[in-house]
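Asker: sharing a model prediction with you, sequence too.
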Amino acid sequence: ELLTLRREIAELRDVLILMKKSGYQMRMPERKYRLLKMLTGISIREEFALRLCEKAEDMDSLLEILSKEIRTVDPGGSSKMVLLFGPTGSGKTSTIIKLASQAIKRGERIAIISLDSYKMGGAEQVRAYTRILNIPFARVFDADETKRALSRFNNIDRVFIDTAGRHPSDRRYLDQLKRLCRSDLPIETHLIMSASSDNDFLTESYRYYKEMDIDCLGFTKLDESVNRGCIYNLSLIYSRPIAYLTTGQRIPNDILFPDSRTVARLILENNDNKIRPNKGVSQ
């Protein structure tokens, strides 16, 4: 199904330029045109929006289609080590504290490693939270030190690894992460992106992050986002499931572990609506 989806998207990209020249919007049925304008208005890429309009007749059917195309997954699973990475300002540190707090609630023994050789403040922020949570903490500066730190946590159920926020084009940063992820360690990788970031920047980041072995996606700052179409765009571009969404600054509360329908609803709903858990969402 993913191969079929990618082929359809590639074909639409090629056709879109020709369609624009022929004034395709003027020939669309009114209800389809309204759907198209709504989808592009929430920052869903035009080729993706056209594909959705071909299949959907109204908002109800659109919600059903999105629910089927968006995949979600339970974060962590059986992996002992969970690494979060992503652009500067994406909210990795606060997210990792929320995830650690949720794991502690489940009765797991947790440790946190800060792989941050760039920003002293980031590591100290994590250290402060680990003291509050009374869990082990280690600060490391490269992949080799990370492996040595992990060897000290044999009695821990899950180790969360926080990383520095860097621009995705930073080659040194990516190479360091790739060395760690492609080692023999059972690490699950979460790409963290802010839903409030520029949609073009997030899409462009794919050029660099596609080199990584990404297991799932996490989207932060939904409470600050004007449009949430980037969530749909990136779930298709990366072909990876969504593990969680964060919706505010409160730790550990403002994090959702939604099902696909809830993600679709949050993408389509008016941004003025309050984000709140419903059926299929856990906190």
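Answerer: Everything's here; your move.

Asker: going forward, measure contacts and count neighbours with C-alpha atoms only.
Answerer: Noted.

Asker: residue 250: what secondary structure?
Answerer: coil (DSSP: H, G, I helix; E, B strand; the rest coil).

Asker: against residue 242, how distant is it?
Answerer: From residue 250 across to residue 242, the span is 21 Å (C-alpha to C-alpha, to the nearest Å).

Asker: please compare the first structure with the one that follows:
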Amino acid sequence: MKMKRYTADTMVNAMKKVRVDFGEDAIILSSNVVYSKGFLGLFKKKSVEVVAGFDEPISKKIEPIHSQPSFPVEAINTSTMELKKEMDEMKKMLKNIRPSTEYSRYPDEMQQLLVHLQTQDLNENTITKIGEEIYSRMKIEKKDFSNEEQQEIVREILLNEIGHNPFGGISFTKKYINVLGPTGVGKTTTIAKIAARALLEKKKKIGFITTDTYRIAAIEQLRTYANLLQAPVEIVYNKKDFESALEKFSELDLVFIDTAGRNYKETKFVEDLIQLVDFSLDMESFLVLSMTSKEEDMRTIVQQFRSFPIEKYIFTKMDETGSIGPMFNLISEFNIGVAYLTDGQEVPEDITEADAEKLILMLLKDPRYA
């Protein structure tokens, strides 16, 4: 049996390669989803690896009677029938592998793009809009579009969807930087990254306030970062403590507020935060979400924070996800832009200011920027 390993972005494309080499008689020996580091190390690239084989025809050759081994006729017949049955099933399976029927009316090149967007978990309505727009333009111009031409249309549509929202880091026009979000998303480390850059690159005088009095480890973590940056830190337990901290930090340029990491699916914790932090201050507020969370869970959190003046999202753990479609879905649904993306624990290295164009290139995995 001849065997060969194939790698492609989708199973459909892998099967096309198999058919070119082995035809419809190929046997799929194994298939796996594999990941490799992607663009700027921000997420892992997902691909499909297939091992296929092909039984070469056995040429008929008359051997001398004395050289032929002796086997019962029944055993030969049974073995041959079982092998033929297995091969027939494999061939049937191979022929049945087809692109998703919802995209089958589009040209093959379009199907590849749309399936890719689907694997990235982009909203199905958005994918349909993209598919219809590309197909409509193809019919008007009476030609198929190249991959680059299709990607340019995707860029136009997605920029129209999300481009009107604000993108980029803190403005440096407001004194208080308030970072909100549930437990476990990396708020404290993210605050340290932003603060370190403000100190090192902008030469700002900075300080920290933490309301996370529920976890000793969180307080110690912030204190460690504050000591490294030679910045003051205040722990507040109530409204009076918060007002006192503001007075102590009156001479500073920027004050970073690390709010408690709680289960904000519970309304009580949201109400407690409103009572503690004065959101009428000269303040920018950011909502931190982890890309390892389920999209529906992130959506619930965003809805719980709708009463807060959220400026932009901060998406963490970009290096731990294989799809970034949910990010686009949340931006579009709630009309909230993105300030930063983080992809590791190093301070202040593992953080990047967000840009709408770059996010789209990440989604498409444009090879020019790989």
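Answerer: The structure has been received and is ready for your questions. Everything numeric in this text was worked out from a predicted model, so none of it was measured.

Asker: can you pull the TM-score for these?
Answerer: With the length set by TM-score structural alignment, normalised by the length of the first structure, the two chains reach a TM-score of 0.80; 251 aligned residues with a C-alpha RMSD of 2.4 Å.

Asker: thinking again about what came up before, show me which of residue 250 and residue 242 of the first structure is the more surrounded one.
Answerer: A count of neighbours by other C-alpha atoms under 10 Å puts residue 242 above the other of residue 250 of the first structure and residue 242, at 28 against 11.

Asker: show the contacting residues for the residue mapped onto the more buried one from the second structure.
Answerer: Mapped onto the second structure by TM-score structural alignment, residue 242 of the first structure lines up with residue 338. Neighbouring residues of residue 338 of the second structure by C-alpha atoms under 8 Å, 6 or more residues apart in numbering: 166-168, 312-315, 331, 354-355.

Asker: just confirm residue 207 of the second structure contacts residue 232, I think it does.
Answerer: Yes. Under the contact definition of C-alpha atoms under 8 Å, residue 207 of the second structure touches residue 232, with a separation of 5.0 Å.

Asker: any common contacting residues for these two?
Answerer: Counting by C-alpha under 8 Å, 6+ apart, the shared contacts of residue 207 of the second structure and residue 232 are residue 226.

Asker: what are the ranges of the helices in the second structure?
Answerer: Under the criterion DSSP state H, helices of the second structure are mapped to 11-22, 73-96, 108-119, 124-141, 147-162, 187-202, 216-228, 239-248, 267-276, 295-304, 325-334, 356-364.

Asker: can I get those helices in TSV with distance to residue 173 of the second structure and mean neighbour count?
Answerer: Below are the helices of the second structure laid out as TSV (distance: least, C-alpha to C-alpha, whole Å; neighbours: other C-alpha atoms under 10 Å):
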stretch	distance to residue 173 of the second structure	mean neighbour count
helix 11-22	50	17
helix 73-96	59	12
helix 108-119	37	18
helix 124-141	35	15
helix 147-162	24	16
helix 187-202	12	20
helix 216-228	22	15
helix 239-248	17	14
helix 267-276	23	14
helix 295-304	25	16
helix 325-334	24	18
helix 356-364	22	18
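
Asker: would you turn the ones you listed into JSON lines with distance to residue 44 of the second structure?
Answerer: Below are these laid out as JSON lines (distance: least, C-alpha to C-alpha, whole Å):
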{"stretch": "helix 11-22", "distance to residue 44 of the second structure": "18"}
{"stretch": "helix 73-96", "distance to residue 44 of the second structure": "28"}
{"stretch": "helix 108-119", "distance to residue 44 of the second structure": "13"}
{"stretch": "helix 124-141", "distance to residue 44 of the second structure": "22"}
{"stretch": "helix 147-162", "distance to residue 44 of the second structure": "20"}
{"stretch": "helix 187-202", "distance to residue 44 of the second structure": "21"}
{"stretch": "helix 216-228", "distance to residue 44 of the second structure": "28"}
{"stretch": "helix 239-248", "distance to residue 44 of the second structure": "41"}
{"stretch": "helix 267-276", "distance to residue 44 of the second structure": "34"}
{"stretch": "helix 295-304", "distance to residue 44 of the second structure": "18"}
{"stretch": "helix 325-334", "distance to residue 44 of the second structure": "14"}
{"stretch": "helix 356-364", "distance to residue 44 of the second structure": "11"}
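
Asker: which of those helices sits closest to residue 319 of the second structure?
Answerer: When the helices of the second structure are compared by C-alpha to C-alpha, helix 356-364 sits nearest residue 319 of the second structure, at 12.2 Å.

Asker: matching residues in the first structure for that closest one?
Answerer: For helix 356-364 of the second structure, the aligned range in the first structure is residues 260-268, judged by TM-score structural alignment.

Asker: contacts for the matching stretch?
Answerer: 42, 63-64, 66-68, 70-72, 227-229, 231-232, 275, 278, 280-281.

Asker: do stretch 86-93 of the first structure as well
Answerer: Residues contacting stretch 86-93 of the first structure (C-alpha under 8 Å, 6+ apart): 84-85, 122, 126, 162-168, 191-194, 220-221.

Asker: mind running it again at 6 Å?
Answerer: 165-167, 191-194 (C-alpha atoms under 6 Å, 6 or more residues apart in numbering).

Asker: buried ones in it, by neighbour count?
Answerer: Buried residues in stretch 86-93 of the first structure, counted by 16 or more other C-alpha atoms under 10 Å: 86-87, 89-93.

Asker: check the separation of the first and last residues in that stretch.
Answerer: 11 Å.

Asker: picking up where we left off before, biggest separation within the contacts of residue 338 of the second structure, which pair?
Answerer: Maximum distance among the contacts of residue 338 of the second structure (C-alpha to C-alpha): 14.5 Å, for 166 and 315.

Asker: quick one, longest helix in the first structure?
Answerer: Ranked by residue count under DSSP H, the longest helix found in the first structure is helix 2-21.

Asker: buried residues in that helix?
Answerer: For helix 2-21 of the first structure, by 16+ other C-alpha under 10 Å, it's 9, 12.

Asker: got a list of contacts for that helix?
Answerer: So helix 2-21 of the first structure is contacted by residue 47 (C-alpha under 6 Å, 6+ apart).

Asker: for that helix, what is the distance to the chain centroid?
Answerer: Its chain's C-alpha centre lies 24 Å from the corresponding centre of helix 2-21 of the first structure when counted by C-alpha atoms, centre = their mean, to the nearest Å.

Asker: cool, stretch 9-22 of the first structure as well?
Answerer: Relative to the chain's own centre, stretch 9-22 of the first structure is displaced by 28 Å; criterion: C-alpha atoms, centre = their mean.
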